[in-house]
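Participant: Here is a sequence together with a model predicted from it:
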Amino acid sequence: MRPVKTAVFPVGGQGTRFLPATKAVPKELLPVVDKPLLQYAVDEALSAGIERLVFVTARGKSALEDYFDVAGELVASLKAKGKTAELAVLDTTQLEPGRIAYVRQQEPAGLGHAVWCARFITAGEPFAVLLPDELLWSPENPCLKQMNEAYERVGGNVIAVLEVPEAHTNRFGIVDPGSVDGLLTQVRGLVEKPPQGTAPSRLAAIGRYILQPECMTKLAAHKRGAGGEIQLTDAMAELIGHQPFHAMTFTGDRFDCGDKAGHITANIALALAREDVGPQVREWLAARNL
């Protein structure tokens, strides 16, 4: 069983639900408190032992590259002013040269297509996929770290899931479950956004995947699925029965930051957990009986 050392971040979306902000700022750089969404996902990947980060971008997303670059003038200014705390914060955004690669998704053909664009960098090795607008919050035991521990037990393919209300199953890729062992559920099938009332369970994929290289082979067929797009769920479904495939129920909090309400909720929840801003936010909420 080969370790997972590469993570793919599909970050080419236009973020139209957050216009007009995303006219100038990629949605992946929208902050939750004071850290961009993408930084949370990168930190999660690094905590799981990921060594190579692949960002699948699109035209107009050059700000993502700038974010992880060395801000020379800013660093020099902070050093001159002796602002060591601010310099330490910047250090978390600057990885050693060569750990980040950028590839372009030249057409918006779906999540599966975005992942396939990274095929030459994953180079026949197992890889992780993280969707940054899914903020999975578990600071003591991040989601991908939980998944990696499961992967070391069972191998094959592992996806993160949570139970969602029956009324929401048509918004997700849904697991057809088999046997259950604690937080691990054997996956017998996957259905992308099933019509209301047809879902085989309430276990929904939540934007974290550990996949074997054969998934790239399936994606290379460019089969169109739901919405006329190349769906990652469809490629994964073709691996079931040929390789071990499990769903791991995530223990932590999920915030859908691709949605305005979810993004606002994440800001409030993470702010309340912070010692520096939590008391003021709590006081404001209490004053309004919220």
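Facilitator: In hand now; what should we look at?
Participant: Please make it C-alpha for all contacts and neighbour counts, starting now.
Facilitator: OK.
Participant: what about stretch 121-139, distance to the chain center?
Facilitator: 5 Å (Cα atoms, centre = their mean, to the nearest Å).
Participant: try this one next to it:
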Amino acid sequence: MAPSKVRKAVIPVAGMGTRFLPASKAIPKEMLTVVDRPTIQYIVEEVVASGIEEIILVTSAGKQAIENHFDYDFELDTILSRKNKKKLLEEVRHISELIDIVAVRQKKPLGLGHAIWTTRNVVGDEPFLVLLGDDLVLSTTPCCRQMLDLYEDVGEAIVAVQRVPMEETHQYGIVEGEQVRDGVLRVERMVEKPAPGTTDSDMAIIGRYLLMPEIFGLLEQTTPGHGGEIQLTDALQALAKKR
């Protein structure tokens, strides 16, 4: 039996962006420009190129610029039309027509796991993608498309990883597991920012996940960690133990 189709992608953009200060003091970090467009637009374009039908943004206070960027702007449209700025007009219209986007508010800064949990009623009983709003992944085939292709084969939750220097593993969520084929590991253990010397793995989680709806129940059962935050990695570790 073929696995359920993945139609939705969650993009958490509620974080304060303190690592990007002072640039992110008045501008959401996801709106900081890379070359000619905001970071978040690259993320959304990856989702669109992967065949997803709907995006769920997890937002917080002060993030209205993100929603506005993908909305239709009648006043701007009118001005560009009057000035015969055809190329710019085409571009801004294209941005507003990329994909259906809804927003869910994360009312308290309780971590990535909590941000994902807030989307439970919108996601429903379906598998879904998660893309972190400030993590760019450059590849010939979109990272999400690669994950969807693998999902069609294995029908399980998937986490994207990359190798990092061993001396930097304490800065990432780390995956330990058994290689089942080229480029694919079966997860045995996941740990968020392990202390130096406590893992032999150099496989770091990057901001791409494909999750089953059962993750919402696991997130509800996850004990909050430092600062009261609910870590997605802890819920994924619980999921790995069940498999």
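Facilitator: Ah, there it is. Keep in mind it's a predicted model, so treat the numbers as computed, not measured.
Participant: residue range for stretch 120-133 of the first structure in the second structure?
Facilitator: Using TM-score structural alignment, stretch 120-133 of the first structure corresponds to residues 121-134 of the second structure.
Participant: err, stretch 45-58 of the first structure, not the other one
Facilitator: Stretch 45-58 of the first structure maps onto residues 47-60 of the second structure, going by TM-score structural alignment.
Participant: I'd like to check what contacts the matching stretch. Which residues are they?
Facilitator: When contacts are defined by Cα atoms under 8 Å, 6 or more residues apart in numbering, stretch 47-60 of the second structure is touched by residues 6-15, 98-107, 115-116, 118-119, 122, 142, 144-145.
Participant: Stretch 85-98 of the first structure now?
Facilitator: Against stretch 85-98 of the first structure from outside (Cα under 8 Å, 6+ apart): Gln39, Tyr67, Phe68, Asp69, Val70, Val75, Leu78, Lys79.
Participant: Run a quick neighbour tally on the first one.
Facilitator: Gln39 of the first structure has 19 neighbouring residues, counting by other Cα atoms under 10 Å.
Participant: element containing it?
Facilitator: Assigned by DSSP states H and E, Gln39 of the first structure belongs to helix 37-47.
Participant: Buried ones among the contacts of stretch 47-60 of the second structure?
Facilitator: Among these, those classed as buried by 16 or more other Cα atoms under 10 Å are 6, 8-15, 98-99, 101, 103-106, 115-116, 118-119, 142, 144-145.
Participant: Determine how far the last residue of stretch 101-109 of the second structure lies from the first.
Facilitator: 22 Å (Cα to Cα, to the nearest Å).
Participant: And for stretch 198-212 of the first structure?
Facilitator: End-to-end span of stretch 198-212 of the first structure (Cα to Cα): 28 Å.
Participant: And for stretch 51-71 of the second structure?
Facilitator: Termini of stretch 51-71 of the second structure sit 20 Å apart (Cα to Cα).
Participant: sorry, back to before: compared with the second structure, how much does the helix holding Gln39 of the first structure deviate?
Facilitator: Following superposition, helix 37-47 of the first structure is found to deviate from the second structure by 0.7 Å on average (mean Cα distance after the TM-score superposition for the first structure).
Participant: Pull out the buried positions in stretch 171-190 of the first structure.
Facilitator: 172-177, 184-190.
Participant: could these go into CSV alongside secondary structure and distance to Lys260 of the first structure?
Facilitator: Shown next, in CSV, are those (DSSP: H, G, I helix; E, B strand; the rest coil; distance: Cα to Cα, whole Å):
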residue, secondary structure, distance to Lys260 of the first structure
Phe172, coil, 18
Gly173, strand, 21
Ile174, strand, 23
Val175, strand, 26
Asp176, strand, 30
Pro177, strand, 31
Leu184, strand, 31
Thr185, strand, 31
Gln186, strand, 33
Val187, strand, 31
Arg188, strand, 34
Gly189, strand, 31
Leu190, strand, 28
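Participant: Of those residues, which is the nearest to Pro279 of the first structure?
Facilitator: Pro279 of the first structure has its nearest neighbour among those in Phe172, at 35.8 Å by Cα to Cα.
Participant: how about Ala26 of the second structure, what's its match in the first structure?
Facilitator: Checking TM-score structural alignment: Ala26 of the second structure goes with Ala24.
Participant: What's the local residue count around its match?
Facilitator: For Ala24 of the first structure, the neighbour count with other Cα under 10 Å is 11.
Participant: I'd like the distance between the residue nearest to Met166 of the second structure when sequence neighbours are not counted and Lys193 of the second structure.
Facilitator: Spatially, and ignoring its direct neighbours in sequence, Met166 of the second structure is nearest to Asp202 (5.6 Å; Cα to Cα, 6 or more residues apart in numbering). Going from Asp202 of the second structure to Lys193 of the second structure by Cα to Cα gives 12 Å.
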